[in-house]
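Visitor: Attaching a predicted model along with its sequence, questions to come.
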Amino acid sequence: MAADSRTRGSGITLNSCAKIVKLPRGDSVICYAGNTIYGYPLLIQAVSAVDSFYKSRSRAATLDALVGHLKRFFTDAVSNRDLYSGPRETAEEINRIEVSFIVGGYCWLDKKFKIYTLKYDSNCRSFVVIKPKKVVLSSGEEYNFSIVGDDASKFNWKLKGILSKLSKVDMEPLKFLDSVIDDANYPSIGGNIQAYRVYQHLNASPLPIIKDGVVKAFGRNLLTYEILDLAAWDLSNDKLTK
């Protein structure tokens, strides 16, 4: 899972924020896109909701059950909010719930990787689960992916075109994100690339990114004394390096 690190809310833009978080159960991660006013609090509360519920924390609950738990939790959280009653234009922006989440992980029951999109539906006033996009690779293998955020429809179409020409998918989605992260045509996408990897042994860990010789993780440049005992992905030569 990969994301940019730009967040916007209340007229403030930050370019070094974590958008991907490992869930306490270890086998999955979650990220958000959209209005930071809703996205960040719900992201933090998602970690708490998983950690405080034994079945979700211990992985006794499958990924399907976990996503159902988060869907109900998110819906309840936004339903209990107090509406902003300031100036009309500002109130419309703040009270409008525009936020989406991606949950990705490895399911021990089905023995395969799964990805889910949770998006708020203003018509039914609740979060709904959206199935991932599907693309058939040149090898005939089917590949699932999800994109959330601004211009998601356009990026879905572009990435699908890239993937359909491949026989096997490696880091192409990450490279695609790198190609648009500093594009002036997409001002809401920016900052540093951040990424996480989920393994079949039911563990997840951050994937540091090396870009222009600088090591980045958690949406920011690592400080000179911060040394992570993890391999990093070097965008300049497309390979893992220590």
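Guide: Structure's in. What do you need? Note that the coordinates shown come from a computational prediction; the quantities given were computed from them, not determined experimentally.
Visitor: drop to CA atoms for contacts and neighbour counts, all remaining ones
Guide: Fine.
Visitor: G104 in helix, strand or coil?
Guide: Reduced to three states with DSSP: H, G, I helix; E, B strand; the rest coil, the structure at G104 is strand.
Visitor: Spatially nearest residue to the residue nearest to the spatial centre of the chain (excluding sequence neighbours)?
Guide: Residue closest to the mean C-alpha point of the chain, counted by C-alpha atoms, centre = their mean, is C31 at 2.8 Å. Leaving aside its chain neighbours, C31 sits nearest to I20 (4.2 Å; criterion: C-alpha to C-alpha, 6 or more residues apart in numbering).
Visitor: just checking, that neighbour touches S28?
Guide: No: the pair I20 / S28 is not scored as a contact, 10.6 Å apart, by C-alpha atoms under 8 Å.
Visitor: Below is structure B, check it against A:
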Amino acid sequence: MTLSLAWIRKVNTVEELVIATDSRLRFGCAWDCSPKIFPLSRGDCAICFAGNTMYAYPIMEQIRNAITMYPKADSRALDLCDLKGHLLRVVRNMESLIHDLPKGKKEKDIPDALFILAGYSWAKAEFKIWILYYNAAHKQFEFKRPSMLHGNRIAIIGDDVGDAQRQILNLAREREIPKKNGFNMEPFEVLRDFCRDPKRHHIGGAPQVVKVYKHLNSMPYAVYWPNKESNGRSLMGRPLLEYEMANYLMLDPDSLKTEDYVPAPAKSRKSGLNLQDDAL
């Protein structure tokens, strides 16, 4: 599975929404470059997932399609809170189309996928975070608000959720963060440590980070990985090639400082790298 989080970051009087996750998929092996956060075309929100990709990827792709094909949704004329209802109907309709079950099987499997939908509502003038999950009792997908942690609402889905909650709470207490003052980057710090922990087999790869701002724009952040000293650069979970440029800020996962993107030092020309090798 994975570990995905969304929280409202407060720095002095400024608020921004942060969504972060790891980059590992497992299907008999580990693949540490898988995109799990998808900023949506309207700019004011993003969606991420945890769980079975058999359910997750079709749902996320159709959510993206449902927004881009509907001008009011794509332009943000449809507020995020109203968009949520539209997307729920889309997902429920998709789930109803599962059929042709294996012979002898009477019921569908419960879709073991969870999603976080988060963004900024211009109608409510506040950030919104919801968890989309399958309610087995009601036999349908539903949205719910995430629980409170240290007086702040934070969504955490995937593996080791209880452990992540405890460690975030410990950091808040150690740093004497007043309740309801909001987290800074403590949830990311816990995710970072989980990604580096070889014992957490279902969580790994470079962290992915997307921020949503009150000016109704979202932006991914590139991350130095496994640390800044390594000069490794990752964006949305994928290590960037030596010659790739990213028009985003770089995040140092340890100092938590950001800086303009600077290409990694070029390797020796003896490496044989030739950008024309694949030219048609």
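Guide: Received, thanks. Because the structure is predicted, anything quoted here is derived from the model rather than measured.
Visitor: Map the residue nearest to C31 of the first structure onto the second structure.
Guide: Aligned counterpart of I20 of the first structure in the second structure: I37 (TM-score structural alignment).
Visitor: do the same with Y120 of the first structure
Guide: In the second structure, the residue paired with Y120 of the first structure is Y134, using TM-score structural alignment.
Visitor: Its match - how many residues pack around it?
Guide: Number of residues near Y134 of the second structure (other C-alpha atoms under 10 Å) recorded here: 19.
Visitor: what helix or strand does it sit in?
Guide: Using DSSP states H and E, Y134 of the second structure sits in strand 126-135.
Visitor: With the first structure overlaid, report how far that strand is off on average.
Guide: Following superposition, strand 126-135 of the second structure is found to deviate from the first structure by 1.0 Å on average (mean C-alpha distance after the TM-score superposition for the first structure).
Visitor: in stretch 79-89 of the second structure, what's buried?
Guide: 79-80, 83-84, 86-88 (16 or more other C-alpha atoms under 10 Å).
Visitor: Next step: those restricted to helices.
Guide: Counting by DSSP state H, the part of the buried residues of stretch 79-89 of the second structure found in helices is 80, 83-84, 86-88.
Visitor: Looking at the second structure, name the residue matched to the residue nearest to the centre of the first structure.
Guide: So C31 of the first structure corresponds to C48, using TM-score structural alignment.
Visitor: now do the same end-to-end measure for stretch 25-44 of the first structure.
Guide: 15 Å (C-alpha to C-alpha, to the nearest Å).
Visitor: Could you do stretch 223-239 of the second structure as well?
Guide: Taking C-alpha to C-alpha, stretch 223-239 of the second structure runs 9 Å from one end to the other.
Visitor: Break down the stretch 101-250 of the second structure into its strands, ranges please.
Guide: 113-121, 126-135, 140-144, 148-149, 152-158, 208-212, 218-224, 233-235, 238-239, 250-251 (DSSP state E, counting those that start in this stretch).
Visitor: can you count the residues close to D110 of the first structure?
Guide: For D110 of the first structure, the count of nearby residues is 10 (other C-alpha under 10 Å).
Visitor: Likewise for I110 of the second structure?
Guide: Residue crowding around I110 of the second structure was assessed by other C-alpha under 10 Å; the count is 11.
Visitor: Could you find the closest non-adjacent residue to it?
Guide: Nearest residue to I110 of the second structure, sequence neighbours excluded (C-alpha to C-alpha, 6+ apart): A136, at 6.8 Å.
Visitor: Map Y70 of the second structure onto the first structure.
Guide: When the first structure is aligned by TM-score structural alignment, the residue opposite Y70 of the second structure is F53.
Visitor: re the thing from before, excluding sequence neighbours, find me the nearest residue to the match of Y120 of the first structure.
Guide: Using C-alpha to C-alpha, 6+ apart, the nearest residue to Y134 of the second structure is F141, at 4.2 Å.
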